[in-house]
Structures are given as C-alpha cells and as structure tokens.
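S.K.: Only the shape, not the letters, is given here:
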C-alpha cells in the first residue's frame, strides 16, 4: 500500500494548551509571550486567525486531567512554575475560534476515563455542528494519579486496562454517533409540523464491561457524525489502540530513528486491523524557531532559553514518566522503570544503544529537552530540516510546539510556509469540506468503511415498493 499522492504536502498544526505553560516551562514569563492570557477569548481568536492565515491544518489542543505532583512528592513546583497548571477546559474555546475562521480544524483532547459516553457524544456532536464539521477528538485515557483522586478514586486505572476501557467507550460513542439516527431522520418539515421522523431514530443499548448506555443519541447527526479521531499512544498497547481507531497520531522522537520506529509500528498496527496504513496521518512534535536570518534565529533561541524554568521542566517530565526526578543529579541518567504513566516516553528516554537522558537534558532548551525535532534557522533551513525529518521518518506533518505567542507561530506563517509552498511541499489554499475531507481528500465527511466505527452504521433503507396502480402504469 503506497503513500497517496497528496501526502507530498506537509501537514502543520499549532500545538497549544489552555494553560499559561505548555511543554516549555517558564516561557510564560517572556515579555513578548501572551500565553498568560490563555483564559481570554481574544487570545484564542488571535491564535486561530494567525493559524488560518498560514493555511495550517488545525489547532491541536493538549489537556491533562490532574496536577503534576510526582516531582518531590507534591504539586508545589508545577503550581509555582505554571507547569501546565492552572488549566482551562479546551472544549469551551473552540467555538470562538471556529466563528473567527472558515477552514481551520480543531483537535481537542478529552480524557475518556472521567467521561460517560452518553453526554460526551452529545458534547462532541454539538462541537462538530458549531464548527461546521471541523472538530477532532484527541482520545486520551489519563495517567495522573492526582486526576483519579480528584474524581474520588483510590488510584488511576492500570495502563493496559485504560485502553481496554477505551475500546468499550469508543464502541458506545460509535453506536450513538453512527447508528442511532438514520440519514434523513431530520426532516425540518414546517408545513407538516414534523422536525424528526421518530421511526428513523433508534435506541442504543450498550452493555460493556466499563460503560453502559440505553438511550437515543441526544443530538442530531453532525456534519462528520464521528469527529476526526486523534491519538497519542505509542506504547505497545497504545499502538494497537491507535492502529485500530486513530485517523491522526501525535508522536515524539528525539532522533529520526526513534520516530521512524514508532511510525513503522503504528502503520503496521493499522494494517493488522484491516486498514490502509496511510489512512492514519502521523504528526511529529517539533519546536521551530524561525527568523529572516540564521543569526537572528539563534539569537532568539538564546533569548528564549534564558526564561526556561528547570524545576518546572523536571516537574513535567516527572509527571509524564511517573518517575520522581527530584533526587537525580544533573548528570545522572534516567533508568528504565515500568510505571503507570506514559510507558512509551519512558522507553524512548532509556532506549538501549543510545545515550540515556539525564536530568540535565530535560532542563535544556534544545533537542534533548524537546525529546523531538528542535529546529532553528532561516526559513530555507527550517524547511530543509522539516522535509528531511518527514522523509526519514515517514511522518505526514508536524505539531508545532508553542514557544512564545504570537511571534514563533507568526514566523512559521510568514517565513516557513511561503518557503514550503515555493517547493511544492505545502498547500496554497484550503480544500472545501469538513476537517476529514480536508485531511483525506480522497474520502468524504464520514469515517472510511474500513474504520471500526463504520460498522455501527445502519444500512440504507430500500426504496418503497410501488403501489399497484403505479406499477400497472
């Protein structure tokens, strides 16, 4: 199965979070950084308009449920250093961004562990309606013990159990989105006084090991029915889940070899699930600092580095890995420990045969600290590196990590995008249609038939038999 022709164009998302600090702790302090205004609509409308001006595919909104309290055994560092705390609900900022744009897509993270399929399905359908079919859901299962405690649980679900519950959750929402309302159920018949044909709305009965549903979907079908599905799990169990369900996967990798390994495994998981491996778009995280000249870009890098908060970074990595780094010396290597957090990250940071990561690496504003491509230079140099990474890893595009808002995103839009366009490696206009149609122009607004969610669709009803008089005529 070969790569479709349109994949020659790179995909780009603006990687954001509804929090003052994201993956680079401390940069909220930079005098030109607007990220402390994360809780205002003006901030999000500005980000969306800039991203759409650059023809980016979407704004990818990260989220975490809980507070990073592994470092030092408490949440003090995360709170003081704004290490993804405080945070706001990412769902609520999307309608404002959608209203200010026409084409931009939105990938919103939601933790299914603390949701129920019945109300969640309505919320996502509502978002898809309000965005005109530009909604995507980043399916996560949660890993922070603090989130579990906040929800009144003794502890978080075990790593693999989270994915088993995820399978159950998705089966329930697929049934609601795809199977509850038939095509044509909504009539909007003013003259006849009928809004919905009751015969075409069906009760969903789902009795799974983790979730139960008995009811009709509360929302009428949205433009995509099922939103575009994103996923970020690259552990062995996460790959199986992504290969079966994801349409887009977000991954990291500090070298092309590490990223390529993950991509190959994910595409093979999709193939094993009966899907075309290229029905799954791969987005590699990347930090990009561009400027008119290389010297200016390097100056910006050094300027930004002065605001990086080492303790905040260690609080983040401790939470992601489930390993308390507060006792490690700066030059001490991270050893592999199986935890209940992000197993794929721990594996990537301790892969045999490569220099292991140290606590000092995590506090570096550079490639080691990014755990992903860290690209600095003039537009032509940035384009060279992005294309080289894409070629070496078989990714389809990049999630561009927030650094300083708005200037690092504006530099991509004003400098890097035109350079990629001049090489035929980036679109010059948006395609029409929903987010799914923009990402997969060979398809349509609905899930592809090979996707497991499509199995929940009701077959079209046969045309009614003609009446006797009509038949004789």
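M.R.: Yes, it's here. Computed from a prediction, not measured in an experiment: that's the story for all the values here.
S.K.: drop to CA atoms for contacts and neighbour counts, all remaining ones
M.R.: OK.
S.K.: For this protein, just list every one of the strands.
M.R.: With DSSP state E as the criterion, the chain has strands at 11-17, 58-62, 105-111, 135-140, 186-189, 194-196, 204-207, 212-215, 228-231, 248-251, 281-291, 374-378, 397-401.
S.K.: and the fifth one, what other elements does it pack with?
M.R.: Using 3 or more Cα pairs under 8 Å, 6 or more residues apart in numbering; DSSP states H and E, the elements in contact with strand 186-189 are strand 194-196.
S.K.: which residues sit against the strand it packs on?
M.R.: Strand 194-196 is contacted from outside by 185-189, using Cα atoms under 8 Å, 6 or more residues apart in numbering.
S.K.: Make a ChimeraX selection of the buried ones in these.
M.R.: Buried residues among those (16 or more other Cα atoms under 10 Å), as a ChimeraX selection:
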select :185,186
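S.K.: got the contacts of strand 194-196 as CSV, with distance to residue 350 columns?
M.R.: Converted to CSV, the contacts of strand 194-196 look like this (distance: Cα to Cα, whole Å):
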residue, distance to residue 350
185, 54
186, 54
187, 58
188, 59
189, 62
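S.K.: what about residue 334, how many neighbours?
M.R.: For residue 334, the tally of surrounding residues (other Cα atoms under 10 Å) stands at 16.
S.K.: my bad, residue 193
M.R.: Other residues within reach of residue 193, judged by other Cα under 10 Å, total 9.
S.K.: Including distance to residue 454, could the strands of the chain go into a markdown table?
M.R.: Below are those laid out as a markdown table (distance: least, Cα to Cα, whole Å):
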| stretch | distance to residue 454 |
| --- | --- |
| strand 11-17 | 25 |
| strand 58-62 | 24 |
| strand 105-111 | 20 |
| strand 135-140 | 17 |
| strand 186-189 | 20 |
| strand 194-196 | 23 |
| strand 204-207 | 15 |
| strand 212-215 | 19 |
| strand 228-231 | 13 |
| strand 248-251 | 17 |
| strand 281-291 | 18 |
| strand 374-378 | 38 |
| strand 397-401 | 26 |
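S.K.: Take this one as well and set it beside the first:
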C-alpha cells in the first residue's frame, strides 16, 4: 500500500465548516483566540503522528444570505476570524515534526512582503511550512481591500501566476547557496552572491533582491485548492499538493485524472503531485456511542449558518427564491435538504467503529488513488482525539498511516528524502541578466 498523508483541517476562527457545533458543551472552538488552544492542538497532532496542520482562511465576509451579514455574525460563520500565520511559530516551537500548510490569497497583498513572511516561517519551522494558494472569490474582500480594478475569475489566476513568478525569483534566484559564510569574519554575506531579480510584469514591478537569506526549503511546499477549469490548470502547472473539493468518488476520480493529464501535457511527472480530499469521521467503540455523537451533532447543527456559508460562496441568496425554483440544475428545496444534513455539505462523511471506518477509507484510496486526507472536525478537539485513539491504530496496522516521522523538511517528507522544488526546470525561464 502506498504512503498516505494525513492533515488536520483547521481555521483560526469559531465556525469553520460544520456550523453551529461550537455551541456543544465542552467544544473548545471559541478558544481559538488563545495561544494555548493552538499549542495544545499542535502537541496533540504530533503525538498522533499527523503529517501536517492545514489552516484554511478567508479574507471576505459571507454577506449574501438575506442580503447582509447578520446571520454570519450570529452563527459565527468564519467571522470572527484571526490571521492564520500568527500561531504557527508558537506551534512549531512545541513540536519537532508536525508541518503547517497555511492559506494565503494572491489577490490583495504584494508578493515582496509575502515572500518575506514565508521565508521567516520556513526558517522558524526549520522547513516545515507550505502555502495553500487561493485567489479569493468573495466580493466583500474586493471591497474591503479597496480593489481599484476588479478582476474576473480567470484574471485573478493570471495575477496569481505572476505573483508566484515574483516569489519564485525572490526565493530561488536572489541569494546563492553560499552567499552567507559565517566562517568569513569580514562580511556576513557576499554582495556578489546576492542578486536583484529585476521583475517587470503586468501586475508587479519588483527589483529585489529578496530581503531574507535562503530558508531550509527556499520555496515552501505549494498547495492549491481551486477546482475550476482555470484553477485545475494552475494546479497542474504549479502545485505539489492539491486539495480536491467534492465528496463523490466519481468526481474525485475525474479531478485527479484531469489534473494529471494537464500536468503531463505541461511536462510534469505525475509523481510530483499529491492529491488530498476532505474527510469527516464519526467513530466510537460501540454503535450506541456513535449514535449518541451523531444525535448530538444534529441537535446543534445550524441550518442558518450553513445557508449563510453556502449562499456567500455561491453569491446566491436562497432566501429570495421559492422552494420549487430551479437553481444550478437543482430545486431550492433539494439544496436546503442537503444543507440540513450533517453529511450533506462539501466533504465525505464516514461513520462506524474503527474497522468499519478504515475499511471505507481503504476503499476510497483504492478507488480514487488519492494520496491523503484533510480531516474535518465536528467537535474540537474530540474529533482529532477520537481519530488518534480509535482510527490511527487500525490505519497503522494496514500501513495506511505513519508509525513515526521521517527526517527532513516538509517537502522531503512528502517526496521521500532529498527533493528540491523544480521551478527552474519547468515553471518559467528566468531572465538571462539575473
């Protein structure tokens, strides 16, 4: 059986994906603003041998449902939400092997400052950092960042391509490997080995050089999560790890096949990409214990919160339509029924005792050829604790989960040892005067 990677899926907010469940007695989601929440989580995940903590983020507001923000605010639908970057250095300090994938949008900030932020985290984590690239789709984000020229969906990916090109040049070309020499008492770094990048493009003009010396990975591991046609092309061109949307097996299989074909046509090896899907697990040692958890989650499930999230993401206010109206090929009543179910959102839900759960996971792996999973929470931190206590031992018995960490950076852990980012061989041709 091939190596399978496991990420914990989180967000620096109260209500991430499964809305309303923060109200469950004992749920610690409201403690997201306390540093101990994050350091305790990191220690738990490393004890459970998770590969990484995947931090989602959003910089806009879900303000479409019922024409405003009221529902999102009342139900804590990704508001309030703090910066996902800030807790990482503290979590890295209390762990040695857990990696961190953090989401950042290319649409609103400048690549020069962002490249510095990522290099800093790569240094502080000793090479355990990844960047999940998004382009953002909420109109409220465009307004709050005072975007002067609104870009359509595909144009945002054009900007993202150049954003990456600037970052690649700063990370990979600005400093020679031997630019810093601590043995040389005359200077910290050799000026002749630190270069400007002289980037001039449609969206950015960045002379450089990079303000940071090379970090352990130089370029962080690149994740991407866009599933549109343009997003899949972008992923096939740039990403090392791809987080797939959808819960239907046939959909996941189609996404993987399509992206692999695109990557191959662009000159990439299919072995250079790892595919991840979202997964929710409800488990216990007895049927009664599992049933109690399901009923508990149903009792606190917020239909209004899930409606606010869905409508914001679709830019579609369902409150304006009748139940029998057809939208995007589905009746409004069917959409509503789907949002009422705890297994009816964006990710596949598996319930059962440990052997039953792992049987289903193994079946998914065999059917889809998936490389890993982002584990979604219902109850913080009980979902992760249940997974570690009940599911991990059975996964390990079937060699579907690591028993110990391998050495090296996050990229080296993903790609079996020494592995450098191959941007020079494929992603763009650097100007000859650099």
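M.R.: Arrived safely, thanks for sending. Keep in mind that this is a model prediction, so the values were computed, not measured.
S.K.: Just give the TM-score of the two.
M.R.: Overlay of the two chains. TM-score (TM-score structural alignment, normalised by the length of structure 2): 0.95; 433 aligned residues with a Cα RMSD of 2.1 Å.
S.K.: and of the strands of structure 1, who's closest to residue 446 of structure 1?
M.R.: Residue 446 of structure 1 lies closest to strand 228-231 among those, at 9.1 Å (Cα to Cα).
S.K.: What are the buried residues along the closest one?
M.R.: Residues 228-231 are the ones in strand 228-231 of structure 1 that count as buried (16+ other Cα under 10 Å).
S.K.: now swap in stretch 136-156 of structure 2 and tell me
M.R.: Buried positions in stretch 136-156 of structure 2, judged by neighbour count with 16+ other Cα under 10 Å: 136-142, 156.
S.K.: Ok, stretch 33-47 of structure 1 next?
M.R.: 33-36, 38-39, 43-45, 47.
S.K.: Over to stretch 309-323 of structure 2?
M.R.: For stretch 309-323 of structure 2, a neighbour-count test (16+ other Cα under 10 Å) marks 309-313, 315-318 as buried.
S.K.: what about it, distance to the chain center?
M.R.: A distance of 25 Å separates the centroid of the chain from that of stretch 309-323 of structure 2, by Cα atoms, centre = their mean, to the nearest Å.
S.K.: One more: stretch 45-55 of structure 1?
M.R.: When distances are taken as Cα atoms, centre = their mean, stretch 45-55 of structure 1 is centred 18 Å away from the chain's centroid.
S.K.: residue range for that stretch in structure 2?
M.R.: Aligned by TM-score structural alignment, stretch 45-55 of structure 1 falls on residues 39-49 of structure 2.
S.K.: just stretch 146-153 of structure 1 next, same as before
M.R.: Using TM-score structural alignment, stretch 146-153 of structure 1 corresponds to residues 140-147 of structure 2.
S.K.: what residues does that stretch touch?
M.R.: Stretch 140-147 of structure 2 is contacted from outside by 59-63, 108, 150, using Cα under 8 Å, 6+ apart.
S.K.: If we use 6 Å, what do you get?
M.R.: Contacting residues not belonging to stretch 140-147 of structure 2 are listed as 59-61 [Cα atoms under 6 Å, 6 or more residues apart in numbering].
S.K.: Which of those sits closest to residue 365 of structure 2?
M.R.: residue 59 (33.0 Å).
S.K.: State the distance from the residue lying farthest from the centre of structure 2 to residue 180 of structure 2.
M.R.: Using Cα atoms, centre = their mean, the residue of structure 2 lying farthest from its centre is residue 186. It sits 43.3 Å away. Remark: distance between residue 186 of structure 2 and residue 180 of structure 2 (Cα to Cα, to the nearest Å) = 11 Å.
S.K.: Could you find the counterpart of residue 110 of structure 2 in structure 1?
M.R.: By TM-score structural alignment, residue 110 of structure 2 lines up with residue 116.
S.K.: Same question for residue 342 of structure 2.
M.R.: Under TM-score structural alignment, residue 342 of structure 2 pairs with residue 365 in structure 1.
S.K.: So what's the residue count around the closest residue to that match other than its chain neighbours?
M.R.: Counting by Cα to Cα, 6 or more residues apart in numbering, residue 305 is the residue found nearest to residue 365 of structure 1 once chain neighbours are left out, at 5.6 Å. Per other Cα under 10 Å, the neighbour tally for residue 305 of structure 1 reads 18.
S.K.: Map residue 305 of structure 1 onto structure 2.
M.R.: Aligned against structure 2 by TM-score structural alignment, residue 305 of structure 1 finds its counterpart in residue 298.
S.K.: Over to residue 381 of structure 1?
M.R.: Using TM-score structural alignment, the equivalent of residue 381 of structure 1 in structure 2 is residue 356.
S.K.: residues near its match, how many?
M.R.: Quick note: residue 356 of structure 2 (other Cα under 10 Å) scores 13 neighbours.
S.K.: before we move on, the earlier item: using TSV, lay out the buried residues of stretch 33-47 of structure 1 together with distance to residue 451 of structure 1.
M.R.: Shown next, in TSV, are the buried residues of stretch 33-47 of structure 1 (distance: Cα to Cα, whole Å):
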residue	distance to residue 451 of structure 1
33	41
34	40
35	37
36	40
38	35
39	36
43	36
44	32
45	33
47	32
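S.K.: Mind telling me the two of these farthest from one another?
M.R.: Greatest spatial distance among the buried residues of stretch 33-47 of structure 1 (Cα to Cα): 33 and 45, at 15.7 Å.
S.K.: For residue 105 of structure 1, see how far away residue 87 of structure 1 is.
M.R.: 22 Å.
S.K.: More neighbours: the two, which one.
M.R.: For residue 87 of structure 1 and residue 105, the more surrounded residue by other Cα under 10 Å is residue 105, and the numbers stand at 31 against 21.
S.K.: Tell me the counterpart of that one in structure 2.
M.R.: Per TM-score structural alignment, residue 105 of structure 1 is aligned with residue 99.
S.K.: So that match sits against residue 128, correct?
M.R.: Yes: under the criterion of Cα atoms under 6 Å, residue 99 of structure 2 makes contact with residue 128 at 4.6 Å.
S.K.: Identify the residues contacting the spatially most central residue of structure 1.
M.R.: For structure 1, residue 138 is the residue whose C-alpha lies nearest the centre (Cα atoms, centre = their mean; 4.3 Å). Applying Cα under 6 Å, 6+ apart to residue 138 of structure 1 gives the contacts 108-109, 230-231.
S.K.: and with 7 Å instead?
M.R.: By Cα atoms under 7 Å, 6 or more residues apart in numbering, the residues touching residue 138 of structure 1 are 107-110, 229-231.
S.K.: For residue 125 of structure 2, which non-adjacent residue is spatially closest?
M.R.: residue 92 is the one closest to residue 125 of structure 2 (Cα to Cα, 6+ apart), at 5.5 Å.
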